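K.L.:
Provide a 3D model corresponding to the input given below.
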Amino acid sequence: MDNADFRVIASEASAFEGDEYVQWRDRFLSKSTRIPRRAAMLATGFLGPCNEIKELAEQADLIVAVGGGYLRGGSIGPAIKSWGAHYGQLKLAARYGHKAIYLSQSIGPFKGVYKRAVARQLAKIRTVCVRDDRSLSEFASVASVLRMPDLAVLELARQPRPSGVSTPLSDDPVIVARELSRPRRYYELLDEASKSKQFEWALQSTGGGNDDLPLTQRLGTRTPRPMAEVLADESPRIVVSTRLHGALSSLIAGFPAIHLSYERKGWGAYEDIGLDDFVLNARDATLAQVDALMQRILGNPDAFWSLIETKKAEIRSTENYLLDVISSVVNGSQQSATRSWEAS
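P.N.:
Below you'll find the model as predicted:
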């Protein structure tokens, strides 16, 4: 798709640069400078998007939703956010469902009327990829929903086996923290890790509502480096990351990673790559458990990477299937993608 013309409909287009980013907005309220952007976005679920966005959807050969945890409604707060930013987009994609694909994301939980509304729209989408078993179970009645690894997992499977697996790992592990709701003993774990002085504290996210800098500065003993800078270091080190994509980006870079998971997506991703033993519940994990896993990796790094190698062929097979689905949409095939996958 080197010659493809992309348009990105974003809930906050100003965060990006380029004419290809279009602000998600409704037909009427967004024209007023007195109405906050987020308030105006809530109206899109009822009023629909502006004419510019409708025309883009009409003219597109392919409509793609990126991965994320955007569709959820288990309580009032997430439901309102989901409605304002993403339910209207789902309705628009469903209108052109024959050429729409939802890439791997976690969907749910939902309750009552909102769940039924989301299920009706998902059923109109050509293919809906979910990255964890709970999402698949919640929408088992929707024929277009299928299980597919996280996009970062697909990227990991494309990578050759790290050339430095036989290189001794540094004794200076890295930890990535983030704020958590309903933390239970999570902050006790972080305080214990901070007092141990054995970790470098690094930053995976610093934008918008996902700013880990204040917490990381409090826990660390020096100015935290971005993970991109840490992963550029010559010697690989063990990474302990609360953020899933901090863990996955570490694995892609050849750094063994333990994930402190707080959502279903973490367990799904680590199951897909064969690292079930190296994911802990962030809210209940202890430093002793983390230390035990680090010692297991240090004792036999090759065994750690071999777990991933055994899953790569399976992951690449699912990615090839996804690429075939995308090609069939662009080429105008009306074959049911889900039925084809089940029969293969």
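
K.L.:
alpha carbons only for contacts and neighbour counts from here, please
P.N.:
Noted.

K.L.:
Quick check: V22 touching A13?
P.N.:
Yes: the pair formed by V22 and A13 meets the contact definition of CA atoms under 8 Å, at 5.8 Å.

K.L.:
ranges for the helices of the stretch 1-150 of the chain?
P.N.:
Remark: helices assigned in the stretch 1-150 of the chain by DSSP state H, counting those that start in this stretch are 37-42, 44-47, 51-59, 76-82, 88-95, 112-122, 133-138.

K.L.:
Indicate which one of those helices is closest to R7.
P.N.:
helix 51-59 (7.9 Å; CA to CA).

K.L.:
The residue nearest to the spatial centre of the chain - nearest residue in space that isn't next to it in sequence?
P.N.:
The C-alpha lying nearest the average C-alpha coordinate of the chain belongs to G68 (CA atoms, centre = their mean; 4.2 Å). Nearest non-adjacent residue to G68, counting by CA to CA, 6 or more residues apart in numbering: Q105, 4.8 Å away.

K.L.:
swap in F46?
P.N.:
The shortest distance from F46 to any non-neighbouring residue, by CA to CA, 6+ apart, is to G88 (7.6 Å).

K.L.:
Show the contacting residues for that neighbour.
P.N.:
Residues in contact with G88 (CA atoms under 8 Å, 6 or more residues apart in numbering) are 44-46, 48-49.

K.L.:
Which of those ranks first by neighbour count?
P.N.:
Of all the contacts of G88, the most densely surrounded is T44 (26 neighbours; neighbours counted as other CA atoms under 10 Å).

K.L.:
Who are the contact partners of it?
P.N.:
By CA under 8 Å, 6+ apart, the residues touching T44 are 25-26, 84, 88.

K.L.:
change it to 10 Å
P.N.:
By CA atoms under 10 Å, 6 or more residues apart in numbering, the contact list for T44 reads 24-30, 50, 83-89, 91.

K.L.:
Which among the residues you listed count as buried?
P.N.:
Buried subset of those (neighbour count, 16 or more other CA atoms under 10 Å): 24-27, 29-30, 50, 83-89, 91.

K.L.:
for the residues you listed, which one is nearest P224?
P.N.:
A85 (31.8 Å).

K.L.:
Touching, the closest one and R38? I think so.
P.N.:
Yes: the pair A85 and R38 passes the contact test of CA atoms under 10 Å, sitting 8.1 Å apart.

K.L.:
Let's compare: structure for the following, please.
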Amino acid sequence: MNVTILHGYSASNSGDGLLVDLSIALVLRNFGADTTINVVASDPKSFSYLPYKRYGAPVMAARGLKRVKEAIFLKESYSELEDLLSTTDLIVGVGGGYMRSKSALEHLKLKLGHAKQLETAILSKVPSVYLPQNIGPFHGESRPIVEHYASADAVFVRDNSSLALFETNENVYRAPDLAVQALASKILAQPKFIHCASSPGVVCVVLRKPPQWSKEKKRDYVAKLKLLLRRLRDKSKVVCAVQSSVRGNDDGAFYRELGITEELLPLKATLSKYQPDLVISVRLHGAIESLLAGVPAFHISYERKGFGAYQDMGVEDWVVNGGDIDVDYIINTVYAPEALSRFGKRLTDTCKGIEAKSVMMDDIIKGIIR
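P.N.:
As a prediction, this is how the structure comes out:
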């Protein structure tokens, strides 16, 4: 069995690296440890820890003038990927929120990168499955993208808005994020996995820069994050962590904009060193990575994927809109009496339902190549 994994990004963003790792685990679970796996990513060197062949994603992995050249000669740039797929038995698209655009420039990049990978996968006629992801919104023509997804053997989406794009397509299914599924498996194996203090003594905060909002909205976002940090420091010890250090998506640079200049550790190292009682994360996979470490997590989301994930986990009141952060709501929620233990119980109670959806996914995926 030969499987090619498409749409990898960079392990320098721990959330994106996690999704690639979980995609590989899913492939091995369903098709065996002797499966041959190829990983196509925009930063293939960052996945050097994997014992599999790695390939640079066309255009996306190139730098400088080479990227311009690959974009101009797009057909030739994708020829190597076409050759790779011709030797593949199954294409697996990693989950995530990469199939979207918020501006004309982002939409152009999408067409040259992820959308073109999707098109190449579908035109190869190789069986294909796309793992839980968000599709849209788009700034520009999206019909070809939607049509290509509709031609895949199976597509799993992790929010209802994405599902609504495919109302008449029987190949599209609603399913939780792979990290949410992994979390459910851990909790079912160890029901007391989520460690809940009576009140947050140490709080870890994971922040990121805002999207392409107006200057006024960005100023408001920064002001509310600063207010949140002040309010948290009045009640708890606060440590900050970095989840992404990849070029163009560098959390450390944003912390410096906030006036936070101390040396910051990656989230995983921060969780290990400080053992916080609570994480408040503006990154979805920062929140889920914290949950996977057994730490309750509140999520500030400015994308619908966060609301979908927290709804799947049964704790939808622990997520707020990053476009209009309600600092009072966050403080009142996480410092309410026994808030952490009540969060842990509700999360644990949903795990059997999540596990059932994981089994459903596995059955569909295995059925594709029978």
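
K.L.:
what about the residue nearest to the centre of structure 1, distance to A140 of structure 1?
P.N.:
From G68 of structure 1 across to A140 of structure 1, the span is 19 Å (CA to CA, to the nearest Å).

K.L.:
wait, what's in contact with W341 of structure 1?
P.N.:
146, 318, 321-322, 325.

K.L.:
Show me these that map onto helices.
P.N.:
Among these, the ones falling in helices (DSSP state H) are 318, 321-322, 325.

K.L.:
P78 of structure 1 -> structure 2?
P.N.:
Under the alignment (TM-score structural alignment), P78 of structure 1 pairs with E106 in structure 2.

K.L.:
what ranges do the helices span in the stretch 151-300 of structure 2?
P.N.:
160-164, 178-189, 215-235, 251-257, 267-274, 284-292.

K.L.:
any idea which of those helices is most buried?
P.N.:
helix 284-292 (a mean of 25; mean count of other CA atoms under 10 Å).

K.L.:
Per the alignment, name the residue of structure 2 opposite Y270 of structure 1.
P.N.:
Mapped onto structure 2 by TM-score structural alignment, Y270 of structure 1 lines up with Y310.

K.L.:
I'd guessed its match sits against F343; true?
P.N.:
No: at 11.3 Å, Y310 of structure 2 does not count as touching F343 under the criterion of CA under 10 Å.

K.L.:
circling back to that earlier point, mutual contacts of A85 and R38 of structure 1, please.
P.N.:
Residues touching both A85 of structure 1 and R38 (CA under 10 Å, 6+ apart) are 11-12, 25.

K.L.:
For the spatially closest residue to L275 of structure 1 that is not a sequence neighbour, give me its contacts.
P.N.:
In this structure, L275 of structure 1 finds its nearest non-sequential neighbour in L307, 6.6 Å apart by CA to CA, 6+ apart. By CA under 10 Å, 6+ apart, the contact list for L307 of structure 1 reads 273-276.

K.L.:
In contact with the residue lying closest to P162 of structure 1 once chain neighbours are set aside, which residues are there?
P.N.:
Take P162 of structure 1 and drop its neighbours on the chain: the residue closest to it by CA to CA, 6+ apart is G254, 5.3 Å away. When contacts are counted by CA under 10 Å, 6+ apart, G254 of structure 1 touches 156, 159-165, 231, 235-238, 248, 305.

K.L.:
I'd like to know how many residues surround the residue opposite V155 of structure 2 in structure 1 once aligned.
P.N.:
Alignment note (TM-score structural alignment): V155 of structure 2 maps to V128 of structure 1. Using other CA under 10 Å, V128 of structure 1 is surrounded by 26 other residues.

K.L.:
Let me know whether V128 of structure 1 touches A140 as I believe.
P.N.:
No: judged on CA under 10 Å, V128 of structure 1 makes no contact with A140 at a distance of 11.5 Å.

K.L.:
Pull up the overlap in contacts between those two.
P.N.:
L146.

K.L.:
re the thing from before, from the contacts of T44 of structure 1, which ones fall inside strands?
P.N.:
Secondary structure assignment by DSSP state E places none of these in strands.

K.L.:
which one of these sits closest to L62 of structure 1?
P.N.:
The nearest member of these to L62 of structure 1, counting by CA to CA, is Q89 at 14.2 Å.

K.L.:
quick one: contacts for the closest one?
P.N.:
9-11, 24-25, 44-45, 48-49, 53, 65, 83, 95.

K.L.:
neighbours around the closest residue to G73 of structure 1 other than its chain neighbours, how many?
P.N.:
Using CA to CA, 6+ apart and skipping residues adjacent in sequence, the residue nearest G73 of structure 1 is A79, 3.9 Å away. Residue neighbour count, defined by other CA under 10 Å, stands at 20 for A79 of structure 1.

K.L.:
Same check on V142 of structure 1?
P.N.:
So V142 of structure 1, with other CA under 10 Å, has 18 neighbours.

K.L.:
For G108 of structure 1, see how far away R72 of structure 1 is.
P.N.:
As defined by CA to CA, R72 of structure 1 lies at a distance of 4 Å from G108 of structure 1.

K.L.:
Do I have it right that F138 of structure 2 meets K109?
P.N.:
No: using CA under 10 Å as the test, F138 of structure 2 is too far from K109 to be in contact (12.0 Å).

K.L.:
intersection of neighbour lists for those two?
P.N.:
101, 103.

K.L.:
hmm, back to that, looking at the alignment, what corresponds to the residue nearest to P162 of structure 1 in structure 2?
P.N.:
So, by TM-score structural alignment, G254 of structure 1 is matched to G294.

K.L.:
Could you report the separation of that match from I187 of structure 2?
P.N.:
Counting by CA to CA, the gap from G294 of structure 2 to I187 of structure 2 is 9 Å.

K.L.:
which residues are common contacts for these two?
P.N.:
What both G294 of structure 2 and I187 touch, as defined by CA under 10 Å, 6+ apart, is the set 193-194, 344.

K.L.:
Just give the closest residue to L118 of structure 2, not the sequence neighbours.
P.N.:
Once flanking residues are discounted, L118 of structure 2 sits nearest to H148: 7.0 Å by CA to CA, 6+ apart.
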